[in-house]
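Trainee: attaching a predicted model along with its sequence, questions to come.
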Amino acid sequence: MTFAEKLKELRKQKGISQEQLAEKIYVSRQAITKWESGNGIPDIENLISISNLFNESLDSLLSEEKSLISKHEFLYESRTEYDFDSPKKIDLRLGTAHEVIIEKTKDEKILVIAASNKLSYLAQQVKVKIVENKKRMDVVVKHSADLSDIAAEENLFILIKIPERFVADVELTSELENLKIRDITFDAIEFDGKAKFVSVTNACGHVELNTNSNLNIQVKAAKGKLDLNQIHAVSKIRFDENQKYYLKNAGRFTRFIDSNSNILIGKRNLEDPSEATDLIVELNGWKSEAQILNTEQEKENESDSE
């Protein structure tokens, strides 16, 4: 089912008109008509609003709208490859982009794909430089002076494929809309910068998010640890209904909130789980909140309110 079909079906199931849906997510009725006609897909902020309204994960909404970068359907694309010979710490300095995807490859080369449908001079405007030594590899994406940060944030997609034999520690610095970590096993991936949406899917390792942005995070089939290091931020974490997790409130004046905005964990808790779990979610920093959105719990809440 396409996104257009899915949106129309969800709207009708909820018994609301296009105009009512538009009012709920603060867009025009014409925008709803456009999306339901298959003439476009909402931006990430509107997708998140739709996801929250209908209690549907973004993966479910976009199940048939696979990322263009995975299907290599961009008009403009540039590729950079580099051979690996041993595990190394990888430092990714990617600058500004709309979306960054990190996943594994069975090849023994790291592959960096920069892609866009609107940046017709992509090959001249976006350059990838890779430098390595025995223990470290630096991947730097540089923009030419005539490519604005706004244009990059709206139109630049970057895919990083790392050889599964050599994945170790990854440090990522970027300002972006979407960060996707998927189908990969690693020691640690540490993100510094700005983001709006983060998804961790079928991934195993320690993910550390150092950002004061208000994040929307989706987690599915993840194992290991997820750290949120934030100051004065309010983030939302949506777990797949089969995801097992443990919440650890390790910050100062930080707390976990449930889907009804009630306090789940308000006191500092530094204890590790007493029983086995797939994922430990640790909230660090100062005066930040993380709202836990669980698909199964939300459906129960919705039935209670009917």
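Mentor: Structure's in. What do you need?
Trainee: use CA for all of it now, contacts and neighbours both
Mentor: Fine.
Trainee: which residues of the stretch 101-250 of the chain fall in strands?
Mentor: 109-116, 126-132, 136-143, 157-163, 169-194, 197-210, 216-220, 223-231, 234-239, 245-249 (DSSP state E, counting those that start in this stretch).
Trainee: now mean neighbour count and distance to residue 302 too, for these, in a markdown table please.
Mentor: Shown next, in a markdown table, are those (neighbours: other C-alpha atoms under 10 Å; distance: least, C-alpha to C-alpha, whole Å):
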| stretch | mean neighbour count | distance to residue 302 |
| --- | --- | --- |
| strand 109-116 | 22 | 40 |
| strand 126-132 | 15 | 47 |
| strand 136-143 | 18 | 45 |
| strand 157-163 | 21 | 36 |
| strand 169-194 | 20 | 28 |
| strand 197-210 | 21 | 24 |
| strand 216-220 | 20 | 20 |
| strand 223-231 | 21 | 28 |
| strand 234-239 | 21 | 16 |
| strand 245-249 | 20 | 22 |
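Trainee: A further structure is provided below for comparison with the first:
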Amino acid sequence: MIAEKIKALRKQAKLSQEGLADRLHVSRQAVTKWETGGGVPDIENLRAIAQLFAISVDELLGNSTPPAESKTARFESITEYDIDRLKSYDITMAGAKRTELSSYGGEKIRVCLYSEQLPDIQKLLKVKIDDVKQRIDIDVRRFGDLTESRAKEVLGLSIQFPLHYVKDIELSGNTEQLVVKGLCADRLEYSGSAGQVVLEPGVGHVELNCNRDMQIQCRSLSGRLDINQLSASSKLSLPAKTPFIAVVKGIRNRVFYQRDGQPTADFSLSGEAVQNCENIVELNGIKSELIISSVSASRGEA
């Protein structure tokens, strides 16, 4: 995680949080938020941190190369397209076992399809990219006898976005696992099916539109998370002591709370405490349940 990376770099340089803040011309509180996962540096501060410690932004984000799964896969297909300005992205995918979204310091959008069991991956799947003014449309299509069911068993999809040219992202499709790792964007909206969702900080507003029961692992909440469901029961795991406001809307929706796997009382913020909190978890839809679980570092996922 970027929080751990910044902390490690600061300690290697033998700087205090206040010393790092002075070098970057930010407050000590900002550095504390970055190192605890309570916030993520904006693009200008990412550049400044990388320059200070003589590393690339890619190294800072940990996204200089495609995911390990794609590097070790027997078969892959990579599509790239140059981006030269701030863009919104509208992506439709044809189904995958694992879908990973991340940012890197280059100037191309990278779409990588990979598999251990599809030797004809370049024939069975095609990536179409359309550049429409301020928006990039990406369509991942299946061909031949490759079904969506089969794709969700054997196909991996990795999309790397150019760090400096991402505004909003809309992704639709079905996947068993959605991983958002080191992605810098104002907003991400996912519509489709996902059994497991892993969220790392970087996106200001994440919206999940999914009628399937989800296991959502939020490694650090930094902004807004909207969960829209119909007759579903999902679980959101948050690091212990994460401050957040819980909002319940829609029809007959309910939120429950757990601490290290055991039922507990509501531990979301209320009263005057909500005034300075930017972290919001909202459940919307019809007849759905959300369990918000506070997980201590020693226990890991509940």
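Mentor: Noted; the coordinates are in hand. Keep in mind the model is a prediction, meaning the values are calculated, not measured.
Trainee: please state their TM-score.
Mentor: The pair, once superposed, lands on a TM-score of 0.71 when counted by TM-score structural alignment, normalised by the length of the second structure; 231 aligned residues with a C-alpha RMSD of 2.6 Å.
Trainee: how about the strands of the stretch 101-250 of the first structure in CSV, adding distance to residue 100 of the first structure?
Mentor: Below are the strands of the stretch 101-250 of the first structure laid out as CSV (distance: least, C-alpha to C-alpha, whole Å):
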stretch, distance to residue 100 of the first structure
strand 109-116, 9
strand 126-132, 14
strand 136-143, 12
strand 157-163, 5
strand 169-194, 5
strand 197-210, 10
strand 216-220, 14
strand 223-231, 18
strand 234-239, 19
strand 245-249, 25
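Trainee: of all those strands, which lies closest to residue 304 of the first structure?
Mentor: Across the strands of the stretch 101-250 of the first structure, residue 304 of the first structure has its closest neighbour in strand 234-239 (19.9 Å, C-alpha to C-alpha).
Trainee: what's in contact with the closest one?
Mentor: 57, 213-220, 288-295 (C-alpha atoms under 8 Å, 6 or more residues apart in numbering).
Trainee: that one vs the second structure, mean deviation?
Mentor: On superposition with the second structure, the mean distance recorded for strand 234-239 of the first structure (mean C-alpha distance after the TM-score superposition for the first structure) is 0.5 Å.
Trainee: and that strand, how far out from the chain middle?
Mentor: 11 Å (C-alpha atoms, centre = their mean, to the nearest Å).
Trainee: thinking residue 100 of the first structure is in contact with residue 158, fair?
Mentor: Yes - counting by C-alpha atoms under 8 Å, residue 158 is a contact partner of residue 100 of the first structure at 4.8 Å.
Trainee: what touches both of these two?
Mentor: With C-alpha under 8 Å, 6+ apart as the test, residue 100 of the first structure and residue 158 reach no residue in common.
Trainee: quick one: contacts for residue 245 of the second structure?
Mentor: 268-270, 274, 277, 279-281 are the contacts of residue 245 of the second structure under C-alpha under 8 Å, 6+ apart.
Trainee: go again with 7 Å.
Mentor: 268-269, 274, 279-281 (C-alpha atoms under 7 Å, 6 or more residues apart in numbering).
Trainee: give me the most central residue, the second structure.
Mentor: What sits nearest the mean C-alpha location of the second structure, by C-alpha atoms, centre = their mean, is residue 180, with 2.4 Å.
Trainee: contacts for the one helix or strand residue 284 of the second structure maps to next, please.
Mentor: Using DSSP states H and E, residue 284 of the second structure sits in strand 280-286. Applying C-alpha under 7 Å, 6+ apart, the external contacts of strand 280-286 of the second structure come out as 223-231, 244-253.
Trainee: can you check stretch 213-230 of the first structure too?
Mentor: 194-212, 233-240, 243, 278-286, 288.
Trainee: can you tell me the SS state at residue 303 of the first structure?
Mentor: Secondary structure, DSSP: H, G, I helix; E, B strand; the rest coil: residue 303 of the first structure is helix.
Trainee: I figured residue 126 of the first structure hits residue 140, correct?
Mentor: No - the pair residue 126 of the first structure / residue 140 is not scored as a contact, 10.3 Å apart, by C-alpha atoms under 7 Å.
Trainee: look up how far residue 181 of the second structure lies from the aligned partner of residue 92 of the first structure in the second structure.
Mentor: Taking TM-score structural alignment for the superposition, residue 92 of the first structure sits opposite residue 91 in the second structure. Distance of residue 91 of the second structure to residue 181 of the second structure, computed by C-alpha to C-alpha, to the nearest Å: 17 Å.
Trainee: let me know which of the strands of the stretch 101-250 of the first structure is the nearest to residue 53 of the first structure.
Mentor: It is, among these and with distance given as C-alpha to C-alpha, strand 234-239, at 13.0 Å.
Trainee: now do that closest one and strand 216-220, the angle between them.
Mentor: 20 degrees (axes from the mean of the first three to the mean of the last three C-alpha atoms, to 10 degrees).
Trainee: just tell me the aligned range of strand 234-239 of the first structure in the second structure.
Mentor: Going by TM-score structural alignment, strand 234-239 of the first structure sits over residues 233-238 in the second structure.
Trainee: OK, contacts around residue 251 of the first structure?
Mentor: So residue 251 of the first structure contacts 268, 283-286 (C-alpha under 7 Å, 6+ apart).
Trainee: list the ones among these that the second structure also has?
Mentor: Retained in the second structure by both residues aligned by TM-score structural alignment, their matches' C-alpha atoms under 7 Å are the following of the contacts of residue 251 of the first structure: 284-286.
Trainee: so which of those is the most crowded?
Mentor: Counting by other C-alpha atoms under 10 Å, residue 284 has the largest number of neighbours within these, with 23 neighbours.
Trainee: what sits closest to that residue if chain neighbours are left out?
Mentor: Spatial nearest neighbour of residue 284 of the first structure, chain neighbours left out: residue 251 (3.9 Å); criterion: C-alpha to C-alpha, 6 or more residues apart in numbering.
Trainee: could you do residue 270 of the second structure as well?
Mentor: Once flanking residues are discounted, residue 270 of the second structure sits nearest to residue 245: 7.1 Å by C-alpha to C-alpha, 6+ apart.
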